[in-house]
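Chemist: Take this sequence and fold it.
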Amino acid sequence: MRMRRALGRLAGLLVVVLTVALGQPGPAFADTGAGVPCPMNRKPVADGTFVVSSPFGARSGGFHQGVDMAGDAGTDIYAALDGTVSAAGPASGFGQWIVIDTPTRTGVVSTVYGHMYPDGVLVRTGDPVRTGQHIADIGSNGQSSGPHLHFELWEGGRFNGRAVDPAPLLDEGASSGSSVVELVAATTDCSVGVLTPGLVPPEFVPWLLKAGVMCSGITAPLLAAQLEAENGFRHGPSAPVSSTGARGPAQFMPATWTTWGKDYDGSGPPPDVNSIADAVMAQGALMCENHRSSADAISTGRVVGDPVALALAAYNAGFGAVLEAGGMPFGGEYTTQTQPYVKKILERAKAFAAAPWATGTTPPPPTEAPQPDVGDRIVEVARTLEGTSWVWGGGNIDGPTRGGIDSPGLTRHAVAQATDGKVVLPRSTQEQWEIGDPIPVNELDPGDLVFSGWNEFDIPTHVGIAVGGGKMVHASTDSGVTVSNFDPESEGRRVT
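Modeler: As a prediction, this is how the structure comes out:
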C-alpha cells in the first residue's frame, strides 16, 4: 500500500466544485415555459452592493468556513435557496445568525448568514422561506471588523454536515456538475410544482408507515412533512436541541414526552426521545389525539376549521391555543410561527404523498443489506453507458448530465442505481477515496472501486469500477465510458 501524506487527505476533503448560475435578487420563481413555477437560485446579496473581503479556506492559522461579503450596514440579505429556518438568533462569534435548511433527494443543504444585529434578523426559527426573500440586513455584530455578511454552505446540514466553498454561488460563469449542485438542483420537481418528494431517510420509512395508520386523518406523508419541519429528520444523541428544550426528531418538550413517550421498539425502557421508533410513534399518537380533539370541537361548534390543520396547530402551540382562538390560533407568534408551520407542512405533505415509499403497504426493514450480486449489478449499470462522452463534472445519481459523465459521476451513478439508493457516494474522486475499505488490487471483486492518477499530494484523480480480470469500466477523458486495464499504480476500495 502506498504511503498517504496527511496533507493529501486534508486537501482531498476540501476539493468540492460547486456551480450554479445565479442572478440578482428578484422573483422567487421563473417561468419554465410550461407554466410550472420553479425556484431560481439567487445571490445572498445583490450585485453591486458587496465585495468579497475574505474567501473560504485557510486564514490566520485557522480555517474560514465561509465567504465574507463586505457591504454597507443595512444592505438587504436574501435567501439563496428555498428552505426552512432551522436557527435564527444569537450564535457564538456570529453575533446573530440565520441557518436555512434545504431538503434534497440525497440530504440536507444548509445556507448560513451571519453577523447581523438583532433588529436585522427578519425571520424566525421554523419559518418557510423562498429564494430571493429578504431575510436580514448586513451588520457588524459578533467577531467582525466591519459591516459584512458571512455566508456559509453546508452539505449534509449545518449541524451534522461539512462546510464547502460557496464561492461559485457568487460566480455566474461557473459550470455545473458537483455534488452540492445536484443537491440544490434536486430541491425542485417542476412536474408537481413543489419541493422534490420522497426525501425520507430509509430508516424512518417503516415507522412512518406504521404511525400513519394509527387513526384516520393523520397519514404517513403528513407525519413525514412534520418531521422535516421539526428537526429535518435529525435523530440520535447528536440531534440538535431547540432553544426551548424540544428534543429528538419530533421535537418533544420534556413534559410532553413524559406523557406520550413509549418504548415502541423494545430497546428500552425508558423510551428514547432521540430514537426514530419511539419518537415517530409518539408523534403519531399525539397527532391522532389532536385530530380527535379538533374533530370533536368542530362537531360541537367550539371551533371552526380543518381538523388536520388544527391538529398541526395544536402540536405546535397546544390544543388550548386552538380552543381559545376558536380555530386556527392568530396574533403574535401564532401568526408568525404557528400559521406558517401549518401551511408549510400541509404543502410538503402533498410532495411526500407522491413519493414511492408512501404508497407501500408493508414496511421494509429499517436497514436492508445490498443483495449478494450487487457488485455485478454495479458493473452492469456502468456498462450500459459505454460510449457515453466524458464531460468534466458530468453525471449524477440518475445518469449523465450536460451530454456526458466523468469518472466519479459514473461510479456514483452506478453504485446508487445498483443499491436502489441505499449507497450514495460523494461527488468527487477525492471524496470517494476517503470512504469504504481498502482492498488489494489482486483481491478486487466486480463492483469495487479502482483509483489511480495520483497527484503531488498522493490523492487519486481518477476512479473506475472493477469488472474482473484486471480490467475496469471508467469514464476516460479520451474515450468516454470504456473498459480498460488497471493502471499499474491502481489501488482499490470496497464501498458496498
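Chemist: CA atoms for contacts and neighbours, from now on please.
Modeler: Will do.
Chemist: so how far is Val342 from Thr188?
Modeler: Using Cα to Cα, to the nearest Å, Thr188 is found at 20 Å from Val342.
Chemist: And Trp207, by the same measure?
Modeler: According to Cα to Cα, Trp207 and Val342 sit 22 Å apart.
Chemist: Equivalent analysis for Ala285, please.
Modeler: 18 Å.
Chemist: Among the two, which residue is more densely surrounded?
Modeler: With neighbours defined as other Cα atoms under 10 Å, Ala285 and Val342 compare such that Val342 has more, 22 against 19.
Chemist: The more buried one: which element?
Modeler: In this assignment (DSSP states H and E), Val342 forms part of helix 339-353.
Chemist: Check which helices and strands the biggest helix by length in the chain is in contact with.
Modeler: The longest helix of the chain (DSSP state H) is helix 276-299. With contacts taken as 3 or more Cα pairs under 8 Å, 6 or more residues apart in numbering; DSSP states H and E, helix 276-299 sits against helix 205-211, helix 254-260, helix 307-317.
Chemist: mind checking which of the ones you listed is nearest Val467?
Modeler: Distance to Val467, taken as Cα to Cα, is lowest for helix 205-211 among the helices and strands packed on helix 276-299, at 33.7 Å.
Chemist: can the helices and strands packed on helix 276-299 go into JSON lines with extra columns for mean neighbour count?
Modeler: JSON lines is the format used below for these (neighbours: other Cα atoms under 10 Å):
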{"stretch": "helix 205-211", "mean neighbour count": "23"}
{"stretch": "helix 254-260", "mean neighbour count": "14"}
{"stretch": "helix 307-317", "mean neighbour count": "23"}
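Chemist: Here is a second sequence; please produce its structure as well for comparison:
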Amino acid sequence: MKKVIAIALAIVLFIVILVSAIMSSDEEKCYPSRQPMGSGVPAGAFSLPEANAMDHITSGFRSADRPTHQGLDIAQGAGTPLYAFADGVVSKAGSASGFGQWIVLDHQLDGQLVSTVYGHLFPEDVHVSAGDTVKAGQHIGNEGYNGEVYPPGEQGAHLHFEVWPGGRDAGASVDPMPWLERAVEPGTADSPDTETSPIPTPVLDADSSTRLDETNLQTDAIKLGRALVAQFPEVAAFGGWRANGGYASDHTEGRSIDAMIADYSSSEGIALGNRIRDYVLVNKEAFNVDYVIWRQELFPANGSPYMMEDRHSLTENHFDHVHISVLGAGLPNGSETYDVPGSDGSSPNFATGDCDTNLSAEHVDADLDEATIPEELRRWFQLAGQVCPEVSAPTVTGLVFHESGGFNANAVSPVGAQGYGQFMPGTWASVGAKVDENGQVIGAPGSGSPSDPGDAIMASARYLCEIAESQEPMIASGEISGDPLSLMLAGYNAGPGAVQQYGGVPPYAETQKYVVIVPQEIERFTKV
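Modeler: Predicted coordinates:
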C-alpha cells in the first residue's frame, strides 16, 4: 500500500511540475518577490553580532557555573546570521580547538587593538577569509553547533562571542556585555523598506546629459542604466561597456553598469551606495539582475551574499563604485521601449511585472484540497503556492500542518521554534517579514509575526523557494543528490548548510523522519 501511495504522490508531483513548466512557457507568471536581508549599521556604530542578540543570551562571562567561560553565548538556532561587531580585518577564519570553526576580527577602537571572536561555526557558514576587510554589521557567517556544545547536536547551537582588548593573541578577554550595550541592531542602515523607492513607471528615454554611454550595451543593461540615471541624479557618471573588462567578461559583453560614487569613503557616499545596491536588489527580477558588488561584498540575485577575495585596490574591491551585472538579453535593434514596471513610488512595492498579484480564480491551485483547511488560512496557502514554481500550495500546506501540529498559530517547540512554520527567532529575523493582503512583503526583515497567518505562511513559502533555488545548481553539479522535494524539506528542517555538508539528506534521525512524514501530509492536501 505504501508503495502505491508513493507512486501516486510522485505522479501528482510530476504532473504539477509539468503543468507549471507548460504554463510558464505560455505566459509570465507573477510571483511575489523576496526582499533581500538588510545589512550594515549607521556609520561609526557598533553592530550586535546577531539580530535581537540581547534577548537571547544563554550563558554569561565567567559565571559561577562556568568560571573559565571567556565570552558569552547567544542562541537563536543554527543558520542565524552573524554580523561583524565593528569595522576591521579578519585575523583568523578556520578551524579552532573546541570551536569547530571560528572567526577572529581585529578592530582599532578607541586607539587600541580589540579583537572579537565568533565560535562554533561550520565550514560552509564561514563567509570571510583571513586578511579580508569587513564593515560593522556585515554578514560574516552563520550560527552553528560545531565543536564542543551542550547539548550535542543542533539543539546546542549558539554563537560564542568574545571581546579581547589588546588582541586575541596578546590581550585578555573581558566581559562582552558592556560592549554589546553600545551596539545597535544589524540592518539599521538604509534598509530597503524605508529608504529605497521602487522603480519608476514612465518610459525611460536615453540620457541626454551623457552620464551614461549606451554604446555596445545589451538591452537589460540599457534599461537598468536609464533607471539608475533617473533614480539617482546625485551620481555624476555611470560606467558601461569597455574593451578591457578586468576580472570578468560582463563589461566586455555589455551587460554591466558601474554607479560611480564620488565621495565613497564618507558616510554619505556609503549610504548612497547602499541605496543603489538595495534599489537594484529589491527590483532584481524586473532588471534581470545577475549579481551586485559593493564594498567587496557580492550579492547574487539568488543566494546569500559573501565577501570576495581582496584584490588590493579600492576600485577592484568595488569601494568607489557599485557594480551591477545583468543577464543581457542581446543588443538592441532599435524597436525597444524601456518601460520599467513598478508602482508610483508612494510606498515600497516588492512585486515585479505588470501583473495582478491579488488572489483570483486564475491563480487558484486546483490541486489543493481545501476541505479540512480552516477557511481563514485557505487564501494564504493559495498565495503561497504562487511564490515560485518549485513550491505548490499543497506543499506549503502539508509542511505548515506538520510543523504547527495541525494549524496551531501559537505552537512553540521545546527548542523555541514558533508559530505556523516553526521558525527559530534567528531564522525569522532573516526570512520573516510583514506582508500585505496580497502576500507582498511590506516590512523589514524580521518584522511581522510567526503566528500571523499571512506573515508566517508566506515566509515558509519564500524560505522553501530560497532553499530550492540554492540547491538547484548543487543538484545539477552532483554536489548533493537525492529527490529534490526531500532535499528541499531537509533544508527547511536541518538547515541548507547541513544538506550541503552531507551531500544530501543529513543522517539526523529527526530529518530522516521529516522527509518521510511531510510528503505524506502534502498528499493529504492534494486532490486525487
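Chemist: what's the TM-score for these two chains?
Modeler: Overlay of the two chains. TM-score (TM-score structural alignment, normalised by the length of structure 1): 0.29; 158 aligned residues with a Cα RMSD of 3.5 Å.
Chemist: With distance to Ser110 of structure 1 as added columns, please give the helices and strands packed on helix 276-299 of structure 1 in a markdown table.
Modeler: Formatted as a markdown table, these follow (distance: least, Cα to Cα, whole Å):
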| stretch | distance to Ser110 of structure 1 |
| --- | --- |
| helix 205-211 | 23 |
| helix 254-260 | 27 |
| helix 307-317 | 23 |
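Chemist: Ok, which of those helices comes nearest Ala416 of structure 1?
Modeler: Of all those, helix 205-211 comes closest under Cα to Cα, at 18.5 Å.
Chemist: Can you name every helix or strand that the closest one contacts?
Modeler: When contacts are defined as 3+ Cα pairs under 8 Å, 6+ apart, helix 205-211 of structure 1 sits against helix 220-231, helix 276-299.
Chemist: out of the ones you listed, deepest packed?
Modeler: Most buried of these, by mean neighbour count (mean count of other Cα atoms under 10 Å): helix 220-231, with a mean of 25.
Chemist: can you state the direction angle for that helix and helix 276-299?
Modeler: Following axes from the mean of the first three to the mean of the last three Cα atoms, to 10 degrees, one obtains 110 degrees for the angle between helix 220-231 of structure 1 and helix 276-299.
Chemist: Near the residue nearest to Ile100 of structure 1 when sequence neighbours are not counted, how many other residues are there?
Modeler: Nearest residue to Ile100 of structure 1, sequence neighbours excluded (Cα to Cα, 6 or more residues apart in numbering): Val85, at 4.4 Å. Val85 of structure 1: 22 surrounding residues under other Cα under 10 Å.
Chemist: buried set for the helix or strand encompassing Ala321 of structure 1?
Modeler: Assigned by DSSP H and E, Ala321 of structure 1 falls within helix 319-325. Neighbour-count burial for helix 319-325 of structure 1, with 16 or more other Cα atoms under 10 Å as criterion, is recorded at 319, 321-323.
Chemist: Dump the residues you listed to a markdown table, plus distance to Thr411 of structure 1.
Modeler: Rendered in a markdown table, the data for the buried residues of helix 319-325 of structure 1 read as follows (distance: Cα to Cα, whole Å):
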| residue | distance to Thr411 of structure 1 |
| --- | --- |
| Phe319 | 51 |
| Ala321 | 53 |
| Val322 | 52 |
| Leu323 | 56 |
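Chemist: Name the nearest residue to Asn290 of structure 1, sequence neighbours excluded.
Modeler: Among residues not flanking Asn290 of structure 1 along the chain, Ala311 sits closest, at 4.7 Å (Cα to Cα, 6+ apart).
Chemist: The one you found contacts Ala295, doesn't it?
Modeler: No. In this structure Ala311 of structure 1 lies outside contact range of Ala295 using Cα atoms under 8 Å: 9.0 Å.
Chemist: one step back: Three-state assignment for the residue nearest to Ile100 of structure 1, please.
Modeler: Judged by DSSP: H, G, I helix; E, B strand; the rest coil, the three-state class of Val85 of structure 1 is strand.
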